[in-house]
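[1] Requesting a structural model of the entry that follows:
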Amino acid sequence: MFENLTERLSRTLKNVSGRGRLTDDNIKDTLREVRMALLEADVALPVVREFVKRVKERAVGTEVSKSLTPGQEFIKIVQAELELVMGEENEGLDLSCQPPAVILMAGLQGAGKTTSVGKLGKLLKERDSKKVLVVSADVYRPAAIKQLETLAGDIGIDFFPSNVEQKPVEIAKAALEHGKLKFYDVVIVDTAGRLHVDEEMMDEIKDVHQTLNPVETLFVVDAMTGQDAANTAKAFNDALPLTGVILTKVDGDARGGAALSVRHVTGKPIKFLGVGEKTDALEPFHPNRVASRILGMGDVLSLIEDLERNVDKKEAEKLAKKFKDKKGFDLEDFRSQLQQMKNMGGMMGMLDKLPGMSQLPSDVKDKVDDKIFVQMEAIINSMTKAERARPELIKGSRKKRIAAGSGTQVQDVNRLLKQFTQMQKMMKKMQKGGMKNMMRQMKGMMPGGGMFPGR
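    Presented below is the predicted three-dimensional model:
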């Protein structure tokens, strides 16, 4: 996420961070680089101009001249201004109304609205303990209604049936009545994707909005469209009273232009980021954390929240008890760790949130391939229970059978066993309480150190 911008800004700001004194000249050079980095990231030109102007005003003012570390003070100013551009703090959903609270989803075709409806429904159900009803008023796209019904079934939230013969306004009205009757906390209404130049379709969504009077009208937009995302959101906002934006496909956006432009151009906050295809890949948008990630400082708070949400407490307690009882770490435990890592967005998803990871050379990053973890899990799945408990049993003929069963080669099985042995040694160091020894072992797990083989 935002790799290009992070790399460019980190490199630029590194040049100024060690300066004992900042002058007009070196600030000018740095700001020129910052301007270029933002423009290359497809940030809207008015946003870039305003941002650079504000940073310059603060940098040549008293803030920096009185500081003992002017270079670092300059980076703090850049971070503060990045946060300001994106909205300073997270603005959650305002559901304080007579239930059911109605959320209307709008956006272009292919932006990921239906998937976002499912993700938001799951988030409200699991994190806020809300009783959620979802409904599709998309009567134009083939199988749109069925897609939402399937998604709702997978997630475990209620779906209100509709069909292509109905008018969107009728569907919306019926869903709202049902929501009131059955005491739902939240009703989320999916609408058809439309172009903002299509007057007929825009009139239709205005009618749906008027019928529902939603507490939240969220615009769903693809982050990969850069500053176009902000311009499209503005066009929709002129037609509908939007309350916020959901940026989707952020995990595929190496630039970051949309995240930095939307708030400034529309005046509406980004409320959520869609960071993957899984139904739990929706994160509340925290400008301070995103600014920190853009500047290569990581996002440890989000990582901690990921851990709390995804780590299986029972599994963790079971492993802790094994350690306490001095029982060994086996391949069953190793598989459990791999699965939990996968739930947190894989190794790259975790590394992305750690400070300093933008400084890793690209050849090292290339070695961190999450497909390897899928392969490792497949290999362990092909083993018998006895083999997982006692890896020393796995010799020649067993290796061939495991490789054939997992669709891999014998050398892949050998590599997994070698990596497992490294992990096992590290766990023994933990059992003995030797933190220094354990840290030394962990170096071998970093990219290039053996745990993540090159391709």
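
[2] Going by C-alpha atoms from here, please, whenever you check contacts or count neighbours.
    Noted.

[3] Would you map the strands across the stretch 101-250 of the chain?
    With DSSP state E, counting those that start in this stretch as the definition, the stretch 101-250 of the chain shows strands at residue ranges 101-107, 132-136, 158-160, 186-190, 216-222, 244-248.

[4] To check against the first, give me the structure of this:
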Amino acid sequence: MFDALADRLESAWKKLRGQDKITQSNIQEALREVRRALLEADVNLQVVKDFIAEVESHAQGAEVIAGVRPDQQFIKIVYEELVQVMGETNVPLAQAEQPPTIVLMAGLQGTGKTTATAKLALHLRKLDRSCMMVATDVYRPAAIDQLVTLGKQIEVPVFEMGSDANPVEIARQGVERAKAEGVDTVIIDTAGRLQIDQDMMAELAQIKEAVQPHEVLLVVDAMTGQEAANLTRTFHDEIGITGAILTKLDGDSRGGAALSVRQISGQPIKFVGVGEKVEALQPFYPDRMASRILGMGDVLTLVEKAQEEIDLADAAKMQEKIMAAKFDFTDFLKQMRLLKNMGSLGGIMKLIPGMNKLSEDQLKQGETQLKRAEAMINSMTAQERRDPDLLASSPSRRKRIANGSGYKEADVNKLVGDFQKMRSLMQQMTQGGFPGMPGMFGDGMGNPLAAAGNRPSAPGWRGYSGGGTAKKKKKEKKKKGFGTL
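    Okay, here's the model as predicted:
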């Protein structure tokens, strides 16, 4: 996601490196690179023109503060304009004063609408909002069965009346059932088409008239680029939507949809789908997305992912063990499995500032190393996991583990040696306040897993490295003119 756009934009910053200040002449080449980057990302042409004009205007009038390079100042301006284009702030889902809140899902066939319905229901359930899904797609074969299956998977009830009933009546009765059962939110999955047609729009209008939804969300495929923005505008003109859900942002999307939808349609992106699993739905934050596009990571999203998985009591115990140098292979295995639950290694790494440059080969190698380590740890006895020193002093134990895991004795030797070094380093980090590797080890290391309970609330917060260090760095950045970037 956005890799090509990020690479192109980086070449734009290079045009300003080595310059003393931003001028009319030296900014033009950088602007040309930004323009090419946006066009190649399939951003709407008018959006590109307006974007470049705004960046140029702000850049020419910008004071380059002492100690800040022109390329850094230019990145800041581009970041702020990206946030502006995508909508400035997150627009939360509406919540009715008198339940149930009714959400109508719309979209073309093949955009992942039914799956998005289940993802949204699971997202709301995690927020302690009871949900019911209503299956009104009586045209697509097995659409109702698909929603019922997803409902069982996420433990959310599905209201359906079969494929012979009228979709408008199904929606109306589904809402009545939800009211009777005291359900907080009703999500209505509607039929899609291969293309926009009058029958589709008429049926949507009838369902909307019958249930009076608080939200009408259009599900659009990010792979369609700027066409997603045009589609959103058309649906809004015809039906009146309140927002969009962009799906398939984890694929080969070039980013054009995310950068075009708000400007072209006037409607906000409320959620983005970042994977096939039902857990893979995230609220859309323009500032976080801009940060990802510019290769600066997204620590807040990483922290939120961690918050869903960790137990703060466990995190406190883990910190104690690290400080006492008693972190063992059982703890290491638990952390690895926690990492897996948060998503792919590649997806997590891209949320960490500075890690976006890791190649696919490096990420695959990292995944392989984690699997190898897990296999070898699984071949250890419970006593060996609790006491790694046993392995350091016993070649016969290491040989047995190698035979049991299917790896060489040298691999086990390396795992044990690296683990001992890592344990010592982790102790130094927690006691001395060194910044560490986010996402794997204990608190006090800039680790979002253990620091999740201490998440800063400021929307522009960009990073965390333990205690007062983050505040100090943030103040320094403000002095340099970077604000919260």
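
[5] Report how far apart the opening and closing residues of stretch 239-255 of the first structure are.
    Taking C-alpha to C-alpha, to the nearest Å, stretch 239-255 of the first structure runs 28 Å from one end to the other.

[6] need the strands of the stretch 101-250 of the first structure in TSV with distance to Glu149 of the first structure and mean neighbour count, can you?
    Converted to TSV, these look like this (distance: least, C-alpha to C-alpha, whole Å; neighbours: other C-alpha atoms under 10 Å):
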stretch	distance to Glu149 of the first structure	mean neighbour count
strand 101-107	16	25
strand 132-136	8	26
strand 158-160	6	20
strand 186-190	11	26
strand 216-222	19	26
strand 244-248	21	26
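
[7] For the ones you listed, give me CSV that also has distance to Gly92 of the first structure.
    Formatted as CSV, the strands of the stretch 101-250 of the first structure follow (distance: least, C-alpha to C-alpha, whole Å):
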stretch, distance to Gly92 of the first structure
strand 101-107, 13
strand 132-136, 17
strand 158-160, 23
strand 186-190, 15
strand 216-222, 10
strand 244-248, 9
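
[8] quick one: which of those strands is nearest Leu22 of the first structure?
    strand 244-248 (36.9 Å; C-alpha to C-alpha).

[9] mean shift between that closest one and the second structure?
    Mean deviation of strand 244-248 of the first structure relative to the second structure after superposition (mean C-alpha distance after the TM-score superposition for the first structure): 0.7 Å.

[10] Tell me the residues of the second structure aligned with that strand.
    Matched against the second structure by TM-score structural alignment, strand 244-248 of the first structure falls on residues 243-247.

[11] can you list the residues that contact that stretch?
    111-112, 116, 215-222, 232, 257-258, 267-274 (C-alpha atoms under 8 Å, 6 or more residues apart in numbering).

[12] Swap in 7 Å and give it another go.
    111-112, 216-222, 267-274 (C-alpha atoms under 7 Å, 6 or more residues apart in numbering).

[13] can you check stretch 201-210 of the second structure too?
    By C-alpha under 7 Å, 6+ apart, the residues outside stretch 201-210 of the second structure that reach it are 168, 171-172, 239.

[14] what number of residues lie near the residue nearest to Asp250 of the second structure when sequence neighbours are not counted?
    Spatial nearest neighbour of Asp250 of the second structure, excluding adjacent residues (C-alpha to C-alpha, 6 or more residues apart in numbering): Val274 at 4.7 Å. As a burial measure, Val274 of the second structure scores 19 neighbours (other C-alpha atoms under 10 Å).

[15] now swap in Lys429 of the first structure and tell me
    Neighbours around Lys429 of the first structure, by other C-alpha under 10 Å: 18.
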